[in-house]
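> Give me the fold of what follows.
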Amino acid sequence: MKNNQQSQSSIVATIKVFNSPIKNLVNLVTILVFFACGLTCGVVVSFYAKSLPWSLRGVDGGGGAARLNLAPPREERLVGLKELLMAPLGAAHNLSDEELLWRASMSPRIEEMPFRRVPKVAFMFLARGALPMAPLWEMFFRGNAGLFSVYVHSDPSYNETEPPESVFHGRRIPSKGVEWGKANMIEAERRLLANALLDFSNERFILLSEACIPLFNFSTIYSHVMNSNETFIEVYDLPGPVGRGRYSAQMSPIIKLKDWRKGSQWFEMDRRLALEVISDKTYFPLFQSYCTGPCYSDEHYLPTLMNIKLGQGNSNRTLTWVDWAKGGPHPTKFNRNDVTVDFLHKLRNGSTCEYNGEKTTMCHLFARKFTPHALSRLLILAPKLMQFNGY
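This is a model prediction of the structure:
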């Protein structure tokens, strides 16, 4: 019996001897696991803390509490109203015609501008390629920066570049092909107007051709159009085959024969009227569809539109002198030998008309159709006669 008790005691003692290291090992492993987890969490938190806009500072001297310090916010560039309304630096963009006309048709309902604005005249050139009269226009514009804008619509195949110092440099708008007498001529005019309307400073809009010349200096023309109470779009009723005879009954009932008018393609208009022209979705589609063949859209669209809904405040005359005396579909061309002092005087003061309700002989501010061969004589005579700035 005694021997059995001694044997059991030996077994228990042996188990205790072996059990003690195992328990210590388990405790050690547990501690190592917790330590590893803590170390891992610390590394992860430290890594992500670097990307947060705050940092933990040390214990302050007051009560020993940790303090959360927020980093200063980034300074964002604030955009003012002038910058929001600023016209594109160049004439190039990738807007479609639909997008361009939509963007240009936006107009503030409050007429008074909340900032000082110097009104400008937009000179819009409708050309096939180069502008042969460009050297004369350079003289005309010189010294008048900030009072005008230039836009050029030329055939897409034309890819020459004007010198950087030229007023025409970078002023070609995205253009499409134009055919004489077709509706795409009006599309080009609307394209020019829409691009010019993107600049809120443009107040008056003048359409010119590559064969046009100015008849007065810049300050005279600027004052004349800016101070005018009227726009200058030629509108008249002409019976016969080249007037009413071009009307298509398919335009009825929106456009009736009694509404049909004719006039010069070369116009001057204000911003209000320009917005109406580019926004027109009632009358222009009819010209696109039915003014074909012997019907020339550029001679009838604007005059008819003015007669129907926009005629109030229009002078019914053009500011561009043209000679149709020889008849035919095209006006007279003028070469070098035609350019004389007397001839230019006649263009400047050879007519009588009304301006702001008073009689005047200054009826035309521009003239056409001058060939490239006339340029050399114009460069000699025009600057002094017209008193260009600096000449």
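> okay, CA-based contacts and neighbour counts for the rest of this
Fine.
> the strands in the protein, which residues?
In the chain, the segments counted as strands under DSSP state E are 54-56, 68-70, 120-126, 148-153, 202-209, 213-214, 268-270, 320-321, 353-355, 358-360, 366-367.
> Out of those strands, flag the one nearest residue 376.
Nearest to residue 376 among the strands of the chain is strand 213-214 (12.9 Å), distances taken as C-alpha to C-alpha.
> Could you find the closest non-adjacent residue to residue 336?
Closest residue to residue 336 apart from its sequence neighbours, by C-alpha to C-alpha, 6 or more residues apart in numbering: residue 374 at 3.8 Å.
> how much space between that neighbour and residue 116?
According to C-alpha to C-alpha, to the nearest Å, residue 374 and residue 116 sit 42 Å apart.
> So these two - more neighbours on which side?
Taking other C-alpha atoms under 10 Å, residue 374 and residue 116 do not tie; residue 374 has more neighbours (18 against 8).
> Residue 38 versus the more buried one, what's the distance?
91 Å.
> and if you look at residue 79?
Taking C-alpha to C-alpha, one finds residue 79 at 49 Å from residue 38.
> For these two, indicate the residue with more neighbours.
The neighbour comparison of residue 79 against residue 38 (other C-alpha under 10 Å) goes to residue 38, with 12 against 8.
> for comparison, sequence B:
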Amino acid sequence: MKQQEQRTSISTVNLLKDQLRLGGLLSNFLLLGFGFAFGIIASCYLMNNNNIPFKSQVTGQFPTTTTTTTTTSPPASTIFTVTPQLGPPVITTTDHDHDQSQAKLPQSISPPAPVVTPPEQSINGSILKDDDDAMHEMNDKELLWRASMVPRIDNNKGAPKLAFLFLTRGPLPLAPLWEKFFKGHDHGLYSIYVHCSDPFFKESVPPQPGSVFYGRRIPSKEVRWGGFSMVEAERRLLANALLDLSNQRFVLLSESCIPLFNFSTIYSYIINSTKTFVGAHDIPGPFGRGRYNRRMKPLIHLNQWRKGSQWFEMDRQLGIDIVSDRTFFPMFRRYCKASCIADEHYLPTLVSMRYPHKNSNRSLTWVEWSRGGAHPTKFTRTDVTFHLLNRLRSGSKCEYNGNTTNLCHLFARKFSPTTLDRLLRFAPKLMTFNHQ
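Modelled structure (predicted):
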């Protein structure tokens, strides 16, 4: 009886072992099948998606291939001279060894060869041409990213363009003068961009089709004069202008600025310059070194701190470095506040530290400080005379491409709206707008 019970127990144990082995085999088969199926599915997915290009996380657009071609640089050592005459003056160039004591103020310079239409560019998934509206749907982050990725040289075979960047409070009261300045010149030689400090500003008489300012207003944000938002607005203007690969030089202006010479003179002076024009000075006292924040060390030391006018002129390489800056920009945004006046120190300090030999260390825009005060002189209607304009045009000495010249300032400010009628009367004759 006991033997029979033992046999029964052994049989039961053996049956349980057999069931466990069978369950293990089934589990192994299931896992093997699942792994095999997953491998097939993954392989098919990778094969089907093998040719899809990387998609930008910033723009959501597929990247495009950009080719660049090195262009021939314009003459770099032009010296301007002019002989007094009744008609349009004739400009000549001389060697460096020529006696410069006879050099006089230039009035007109022949523009470069005929322009080839600039290439189209892909912006925000669409094709942007020179005559398109400057408005777009990019935010600042995407705009600056795109501008930081553009070529540093022009791939267009035509003439380089000069970009006029207007940073305004609202309207452009002196627009009729600028219309005369640009009249008769091909759009292939210049571009215009307007940033308004009040993004909701609506002009009572907006620019009409045919105006050089029509459609040239860019997406703007509120700007507080003296605040860091000024630097952000300058970078916004630069970024928009950099997207046009033909733009090679960039000049910042305000709504109160006027040109002191005709278009041909200003274009040739800037395009042929071997240096940029950013004022950068080491100034003691509360309005210079006194604005330095010691927390900027070790990136910026006190003896590297510079001050200058915000009204700059720069080339494409410096413009790209400004919109790409991830070192000085956050430092100034954090520590240059309130009375620091960031727009008077950010660019001068950066340029003097990174490009000391490339910069002329002066501004092309005349600002009158002789009357004293915290703000420059604002010219009114009765101030505008032939004598004033001639003084602004030729009252200084400076260096240009290694030579001394009295052609130092190409623009001037601050001119109130009441000066327009006199400017329209005097400036075209003095600057030979009608004889270009």
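> What value does the TM-score take for this pair?
Between these two chains, after superposing, the TM-score reads 0.77 (TM-score structural alignment, normalised by the length of structure 1); 311 aligned residues with a C-alpha RMSD of 1.7 Å.
> Whatever residue of structure 2 lines up with residue 206 of structure 1 and residue 391 of structure 2: what is the separation?
The alignment partner of residue 206 of structure 1 in structure 2, by TM-score structural alignment, is residue 251. Per C-alpha to C-alpha, residue 251 of structure 2 is found 22 Å from residue 391 of structure 2.
> ditto for residue 7 of structure 2
Counting by C-alpha to C-alpha, the gap from residue 7 of structure 2 to residue 391 of structure 2 is 125 Å.
> now residue 333 of structure 2
Residue 333 of structure 2 is 38 Å from residue 391 of structure 2, by C-alpha to C-alpha.
> cool, and residue 6 of structure 2?
125 Å.
> quick one, which of residue 333 and residue 391 of structure 2 is more surrounded?
Neighbour totals were compared for residue 333 of structure 2 and residue 391, and residue 333 leads with 16 against 11 (other C-alpha under 10 Å).
> isn't the more buried one right up against residue 230?
No: counting by C-alpha atoms under 8 Å, residue 333 of structure 2 stays clear of residue 230, with 11.0 Å between them.
> how about stretch 365-374 of structure 2, aligned to which bit of structure 1?
The alignment of stretch 365-374 of structure 2 onto structure 1 (TM-score structural alignment) spans residues 320-329.
> corresponding residue for residue 39 of structure 2 in structure 1?
That one, residue 39 of structure 2, aligns with nothing by TM-score structural alignment.
> which ones are touching residue 360 of structure 1?
The neighbours of residue 360 of structure 1, taking C-alpha atoms under 8 Å, 6 or more residues apart in numbering as the test, are 352, 353, 354.
> mind checking what the first one lines up with in structure 2?
Pointing back at residue 352 of structure 1 there. In structure 2, the residue matched to residue 352 of structure 1 (TM-score structural alignment) is residue 397.
> how many neighbours does the closest residue in space to its match that isn't next to it in sequence have?
Spatial nearest neighbour of residue 397 of structure 2, chain neighbours left out: residue 406 (4.7 Å); criterion: C-alpha to C-alpha, 6+ apart. Look at residue 406 of structure 2: counted by other C-alpha under 10 Å, it has 19 neighbours.
> Could you measure from residue 406 of structure 2 over to residue 426 of structure 2?
Residue 406 of structure 2 is 21 Å from residue 426 of structure 2, by C-alpha to C-alpha.
> ok, now residue 284 of structure 2?
From residue 284 of structure 2 over to residue 426 of structure 2 (counting by C-alpha to C-alpha), the distance is 40 Å.
> quick one, which of the two is more surrounded?
residue 426 (15 against 11).
> and the more buried one, what pairs with it in structure 1?
Match for residue 426 of structure 2 (TM-score structural alignment): residue 381.
> from memory that match sits against residue 342, does it?
No: using C-alpha under 8 Å as the test, residue 381 of structure 1 is too far from residue 342 to be in contact (10.7 Å).
> what's near enough to touch residue 171 of structure 1?
90, 91, 92, 150, 151, 152 are the contacts of residue 171 of structure 1 under C-alpha under 8 Å, 6+ apart.
> Find the pair from those with maximum spatial separation.
Of all pairs drawn from these, the one with the longest distance (C-alpha to C-alpha) is 92 and 150, at 12.6 Å.
> Give me the more crowded residue out of these two.
Comparing residue 92 of structure 1 with residue 150 by other C-alpha under 10 Å, the one with more neighbours is residue 150, at 21 against 14.
> Next, count neighbours for the nearest residue to that one once chain neighbours are set aside.
Spatial nearest neighbour of residue 150 of structure 1, excluding adjacent residues (C-alpha to C-alpha, 6+ apart): residue 123 at 5.0 Å. Look at residue 123 of structure 1: counted by other C-alpha under 10 Å, it has 21 neighbours.
> cool, residue 203 of structure 2 as well?
10.
> what does residue 385 of structure 1 give?
15.
> For the strands of structure 1, give me TSV that also has distance to residue 132 of structure 1.
Listed next are the strands of structure 1 as TSV, based on distance: least, C-alpha to C-alpha, whole Å:
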stretch	distance to residue 132 of structure 1
strand 54-56	65
strand 68-70	65
strand 120-126	12
strand 148-153	13
strand 202-209	10
strand 213-214	10
strand 268-270	22
strand 320-321	18
strand 353-355	30
strand 358-360	31
strand 366-367	14
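> Ok, which of these comes nearest residue 166 of structure 1?
Checking these against residue 166 of structure 1 by C-alpha to C-alpha gives strand 148-153 as the closest, at 10.9 Å.
> where along the stretch 201-350 of structure 1 do the helices fall?
218-226, 271-279, 284-290, 297-305, 341-349 (DSSP state H, counting those that start in this stretch).
> I'd like the ones you listed as TSV, with distance to residue 196 of structure 1 appended.
Shown next, in TSV, are these (distance: least, C-alpha to C-alpha, whole Å):
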stretch	distance to residue 196 of structure 1
helix 218-226	16
helix 271-279	9
helix 284-290	20
helix 297-305	18
helix 341-349	28
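> Of all the ones you listed, which one comes closest to residue 33 of structure 1?
helix 271-279 (76.0 Å).
> how about the closest one, aligned to which bit of structure 2?
So helix 271-279 of structure 1 sits over residues 316-324 in structure 2, by TM-score structural alignment.
> Check which residues of the matching stretch are buried.
Within stretch 316-324 of structure 2, the residues scored as buried using 16 or more other C-alpha atoms under 10 Å are 316, 318, 319, 320, 322, 323, 324.
> Could you check how far the second one is from residue 123 of structure 2?
Okay, so that is residue 318 of structure 2. Taken as C-alpha to C-alpha, the span from residue 318 of structure 2 to residue 123 of structure 2 is 22 Å.
> My read is that residue 345 of structure 2 contacts residue 307, right?
Yes: the criterion here is C-alpha under 8 Å, and residue 345 of structure 2 meets it with residue 307 at 4.8 Å.
> Having no further points to raise, I will conclude here.
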